[in-house]
Every structure is written in structure tokens, then in C-alpha cells.
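In: Sharing a sequence plus its predicted fold:
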Amino acid sequence: MPTTHSVSRLAQVFHALSDETRLCLVALLGSGERCVCDLTAALETGQSRLSFHLKTLKDAGLVRDRRAGRWVYYSLVPEALDGLDEAVGALTPGAAIQASRARCCS
């Protein structure tokens, strides 16, 4: 059974991934580190809008930034997505019952 902290963390991650633009950013960053200017061009969006979405992803711990002079580069935090599939599996109907049975019957 997930802890209160893990449920809160999962909600933060799902919120960050609940936007189409942010999902596109995650997909783009999945192929490697990208400069903000490249992301702006790829998504055909303004820098201020992009900055908002990148901040949301960063606050959720999904991306990190790196400054190089006047340029800012973003990349995915691979370990941030670890266990996401298991967490989703834990939310399926009957998962709590199965987890409860596993504890009481072992």
C-alpha cells in the first residue's frame, strides 16, 4: 500500500504530466539534453509559456537545468520516472485487495 508521501509525490508527477505541452517536453527531452531555444522552436511557442511548463516539470523533479553562459539546457531526471509504471499498477481496481491478501496470507 502506498504511503501518504508517495501518494502526494505521485499526484505531483501526474499533475506535471497532465498537460499536452509538458508531455511533449518530456518526449523531446527523452532523446537528450536540449537548449531552451531548441525547445521553443520545436514546440512553436513563446519562451515565457515554455518557462512556465519547464518550471512545473522541474518542481515535480522530472527535469533539471544546466546553465552554460547565457544558455540554459534542460534534461530529464531518469530516476524520477522510475517506478511510475508500478505506481499506476497499484491504482488499478483490485490492487489494494491483492496487496491486502498478500500481507495476510503470507
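Out: Right, received. Where do you want to start?
In: Please count neighbours and contacts with C-alpha atoms only from this point.
Out: Fine.
In: Find out how far the helix or strand where residue 28 lies is from the centre of the chain, if you would.
Out: Taking DSSP states H and E as the criterion, residue 28 maps to helix 20-29. Taking the mean of its C-alpha atoms, helix 20-29 sits 9 Å from the chain's own mean (CA atoms, centre = their mean, to the nearest Å).
In: now stretch 49-58
Out: Here stretch 49-58 is found 12 Å from its chain centre; the criterion is CA atoms, centre = their mean.
In: Please enumerate the strands of this protein.
Out: In the chain, the strands defined using DSSP state E lie at 34-35, 63-68, 71-76.
In: Same question for the second one: list its buried residues.
Out: By neighbour count with 16 or more other CA atoms under 10 Å, strand 63-68 contains the buried residues 63, 64, 65.
In: Okay, one more to line up with it:
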Amino acid sequence: MPTVKLDKSNLTTSGFHALSDPLRIRILELLKQQEYCVCELCDRLDVTQSKLSFHLKTLKEAELITGRQEGRWIYYRLNLSQLVLLEQYLSEYRRFIDTLPARTGDDIPL
């Protein structure tokens, strides 16, 4: 099944969607240290391979991780260039910091 290349806006959206799940964040945290194969990730995260595969697919589609085949195993690592793009997207909002009114905590709805 061929993968569809997403445009920048869809890639940004899928990147933030991928970051919205606690297990996917845990996967990224592990991959900050080194690359891992699926079996190692399953062991470290204490999840089944089918559950992990679903989350790895989401991260791959968002291009937040890449994989390389070595024998029977696929080893996953961070795709730092995509993480940089998400960081750059968010950094564009820094210019609004000085123009926003100060928040006291009382004005935040519960």
C-alpha cells in the first residue's frame, strides 16, 4: 500500500495529532535516547505488538519517526527534521506574547 505524501499544513496537523496521545509521547521519549526495534519498544513500554504497531503507524504517517529494516526487524528513530518543523510552527506564535493581556488566573474559565 503506497504512502501518501502530505502537504505542509496536513503534515503539521497530523504531527500535532500524533503528539496528542500519551503512549506516542512515551515512544518519542524512548527514541530520544536511541533507535529501537519493535520488540524492544514492546518490552520497554509493556504493550502488545498490535497496539504498538497502531501507534508507530500514526507517528510514521506524521513523519515524526522513520524506520530502517535490518533482517526481520524494523528499527525506529526520530525524524528530527519534522520535529523542527513543528517547533518552528509554534515559534511563530511567540511574537504575540507581548501583545496578549496578562493573565491573572482569575480570568481563566473553569
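Out: Yep, that arrived. If you're wondering where the values come from, they're calculated on a predicted model, not measured in any experiment.
In: State the span of the second structure onto which stretch 48-62 of the first structure is aligned.
Out: Aligned using TM-score structural alignment, stretch 48-62 of the first structure spans residues 50-64 in the second structure.
In: Centroid-nearest residue for the first structure?
Out: residue 62 (4.2 Å; CA atoms, centre = their mean).
In: check contacts around it.
Out: 13, 76, 77, 78, 80, 81 (CA atoms under 8 Å, 6 or more residues apart in numbering).
In: list the helices and strands the helix holding residue 28 of the first structure packs on?
Out: Secondary-structure packing of helix 20-29 of the first structure (3 or more CA pairs under 8 Å, 6 or more residues apart in numbering; DSSP states H and E): helix 36-43, helix 47-59, strand 71-76.
In: Of all those, which one is nearest residue 91 of the first structure?
Out: Of all these, helix 47-59 sits nearest to residue 91 of the first structure, with 22.3 Å by CA to CA.
In: From residue 90 of the second structure, how far out is residue 99 of the second structure?
Out: Residue 99 of the second structure sits 16 Å away from residue 90 of the second structure when distances are taken as CA to CA, to the nearest Å.
In: repeat for residue 73 of the second structure
Out: 35 Å.
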